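Novice: Sequence below, structure please.
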Amino acid sequence: MKKSRGYVAIVVAFVLTLSLGGVALAAGVFPSSESGGPESGAVVDLPAAYRSEEAAQSDSTAVPPDENPSTSSPQSSTTYALSSTFSYYQVTGAAMTPRDSSTQYTYQSNGCVSVTAGNTLVLNTDLHIPTGSMIKYLRLIYIDTSSTGEIPAYLTSFIPGQQVEDLISTSSTTLFAGGYGYAVSTEKSIIVDNQTYAYSLLVKPSISGTSLQICGVRVAYYAPISPTIYLPAIQR
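Specialist: This is a model prediction of the structure:
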């Protein structure tokens, strides 16, 4: 009986070790936007609520979650009254610039660029939307003809000189190599605070070369509603 218990304990310990090791390895292949280039051969498929290629393969008629529905109800936050429909902030890949001086990129067409060399392969640009807005989704638009690489995208906040945090991320998939596509992040509810934070959009292809093209990034958000100002009536 003691031998059986000892055997079970060893098996359980071994399984836990594998499980924890698996978690550690899995966590290690999701690089942040601030770190250097992804580990060689790492899979970086970040979460997405909707990918165009998956919808096409399943003949799905579902609407991407970052599109305005046919009917909407007003949103709310702790401080601001918010619009009931999405506003959008969108930039092309060509509008993004290298974060590192070693990074080189080439313009392709239709606003798309490819990162061709560099230490970190990161392109970024500022995000400017009103304080009090509620950010819901991040969409990455790309052309991917590589079966070994992917393009992660991030919405990142900074307290300049003190703190950095990736708020939203999504990516193309490693195995997809069918050309044009887009990926929409999972839903978030991030209230913009421009007094405290600076916000950036970043893309970080896992490999260099023209097989991965960054075409654009789009943020869907609920804008704060400006209060109506009523002027006094003037009677003569």
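Novice: rest of the way, CA atoms for contacts and neighbours
Specialist: Will do.
Novice: What's the separation between the residue nearest the centre of the chain and residue 215?
Specialist: Taking Cα atoms, centre = their mean, the centroid of the chain lies closest to residue 169, which sits 2.7 Å from it. The span separating residue 169 from residue 215 equals 16 Å under the rule Cα to Cα, to the nearest Å.
Novice: one step back: the residue nearest to the centre of the chain falls within a helix, correct?
Specialist: No - counting by DSSP: H, G, I helix; E, B strand; the rest coil, residue 169 falls outside a helix, being strand.
Novice: correct me, but it touches residue 138?
Specialist: Yes - if you go by Cα atoms under 8 Å, residue 169 and residue 138 touch, sitting 7.2 Å apart.
Novice: any common contacting residues for those two?
Specialist: 154, 155, 185 (Cα atoms under 8 Å, 6 or more residues apart in numbering).
Novice: Is there a neighbour count for the last one? I'd like the number.
Specialist: Spelled out, it's residue 185. Look at residue 185: counted by other Cα atoms under 10 Å, it has 25 neighbours.
Novice: my guess is it meets residue 168, correct?
Specialist: Yes - the criterion here is Cα under 8 Å, and residue 185 meets it with residue 168 at 7.1 Å.
Novice: let's see this one next to it:
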Amino acid sequence: MVRTKRMLPVAAILVLALALTGMVASARPPMQGEGSEDSELVTSALPYGSRVTDVLGDDADEDGYTGAVSAAAAVLEPSEAAASQPAEAGAEATALQPDDNDYRGPVDRSAQAEIAPSELQPATAPDWEQSFAEPQPDQDSYANPRGMDDRSPDAWSSFRYINVAGATLRPRDSSSGWDYSGTGCVSRSSGSELINIHLPIPDGSRIDYLRIYYYDTSGSNNSRAWVTNYNSSGGYTDVTTVTSSGSGGYGTQLSDYSGHIVDTSARSYVLNWSAAQNGSSMRLCGLRVAYRVPV
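Specialist: Presented below is the predicted three-dimensional model:
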């Protein structure tokens, strides 16, 4: 009897301890599977600074913003040193040329200029055209009658232009190197490969002229540029070409009239440039394609 009385306080203490443990456990939410972080640390951590996405519309680059907008400075920090800028062109260079709108001078469209090839033609190539004797599902003529939506070949828009900086062109083979010469110009540093870039010309447009902008102090060589199209079967056509001229530094030259009608359904168009030599004394600064679209 005495022993039973002594055990009662011990049992009471154990019951009280178990009750307190259950209360603490019930105060914590159960873990939803195994996590990579301690849930208490994640839920109790304070965010490090404010986030721009907390409230949509409170920043100038978000829809719904109605606050003040700070304007850019009137004079922007130049992307290149002013000393590297070429001298302004003279009055002779600013006169209207055949590839400018409002030009009223003579244009010789009778002669077909002989175009020096940009590469050797392949001896043999697969004839993909034999697979398209009839319209295919990925061609417009498959669903529409031939000749639909024909437009007069004499109805063309005013000139439109695609300008490409020389610095965007790259050698088409890793055996040749290139250097950036400043003010958007590129030069070939090694090898002998052409430097080129894709020409995003609209289908059905008419390419009239190619203009080259260059820097040349070589004294003997002239560089050459082409608009070339490839038929994806090993064949190509040089649409038009233009060469640099002289060795007095910066200059521009215009190709002969072309009048080529663009067909992107069968051909891919590329701007090619041959430096004719390596080194910074011969640089391509830009190419401009003057074209028209049907109206």
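Novice: re the thing from before, tell me the spatial nearest neighbour of the residue nearest to the centre of the first structure, not counting adjacent residues.
Specialist: The spatial neighbour of residue 169 of the first structure that comes closest, neighbours along the chain excluded (Cα to Cα, 6 or more residues apart in numbering), is residue 154 at 4.4 Å.
Novice: Tell me the residue in the second structure aligned with the one you found.
Specialist: Residue 154 of the first structure maps onto residue 226 in the second structure when the alignment is built from TM-score structural alignment.
Novice: OK, contacts around its match?
Specialist: Applying Cα under 8 Å, 6+ apart to residue 226 of the second structure gives the contacts 118, 210, 238, 239, 240, 241, 242, 271, 272, 273.
Novice: After superposing, tell me the mean distance of the helix or strand containing it to the first structure.
Specialist: Residue 226 of the second structure is located in strand 224-230, with elements delineated by DSSP states H and E. When the first structure is superposed, strand 224-230 of the second structure averages 0.5 Å from its matched positions, counting by mean Cα distance after the TM-score superposition for the first structure.
Novice: what about the equivalent of residue 290 of the second structure over in the first structure, which helix or strand?
Specialist: In the first structure, the residue paired with residue 290 of the second structure is residue 220, using TM-score structural alignment. Using DSSP H and E, residue 220 of the first structure falls within strand 212-222.
Novice: any idea of the angle that strand forms with strand 152-159?
Specialist: With axes from the mean of the first three to the mean of the last three Cα atoms, to 10 degrees defining the directions, strand 212-222 of the first structure sits at 50 degrees from strand 152-159.
Novice: May I see the buried residues of strand 212-222 of the first structure?
Specialist: Neighbour counts over strand 212-222 of the first structure (16 or more other Cα atoms under 10 Å) mark 212, 213, 214, 215, 216, 217, 218, 219, 220, 221, 222 as buried.
Novice: CSV for these, including distance to residue 102 of the first structure?
Specialist: Converted to CSV, the buried residues of strand 212-222 of the first structure look like this (distance: Cα to Cα, whole Å):
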residue, distance to residue 102 of the first structure
212, 18
213, 18
214, 18
215, 21
216, 22
217, 23
218, 26
219, 28
220, 32
221, 33
222, 37
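Novice: any idea which of these is closest to residue 24 of the first structure?
Specialist: For these, the residue nearest residue 24 of the first structure by Cα to Cα is residue 212; the value is 28.0 Å.
Novice: In terms of secondary structure, what does the longest helix seen in the first structure contact?
Specialist: Longest helix of the first structure, by residue count under DSSP state H: helix 2-28. Here helix 2-28 of the first structure touches no other helix or strand, going by 3 or more Cα pairs under 8 Å, 6 or more residues apart in numbering; DSSP states H and E.
Novice: and whatever helix or strand comes next after that helix, which stretch of the second structure?
Specialist: Note on helix 2-28 of the first structure: by DSSP H and E, the next helix or strand toward the C-terminus is strand 50-51. Mapping strand 50-51 of the first structure onto the second structure (TM-score structural alignment) gives no aligned residues.
Novice: swap in stretch 188-205 of the first structure?
Specialist: Mapped onto the second structure using TM-score structural alignment, stretch 188-205 of the first structure covers residues 258-275.
Novice: For that stretch, buried residues please.
Specialist: By 16+ other Cα under 10 Å, the buried positions in stretch 258-275 of the second structure come out as 258-259, 261-264, 267-275.
Novice: neighbours around residue 192 of the second structure, how many?
Specialist: Here the count is done by other Cα under 10 Å, and residue 192 of the second structure has 17 residues near it.
Novice: try residue 139 of the first structure
Specialist: 27.
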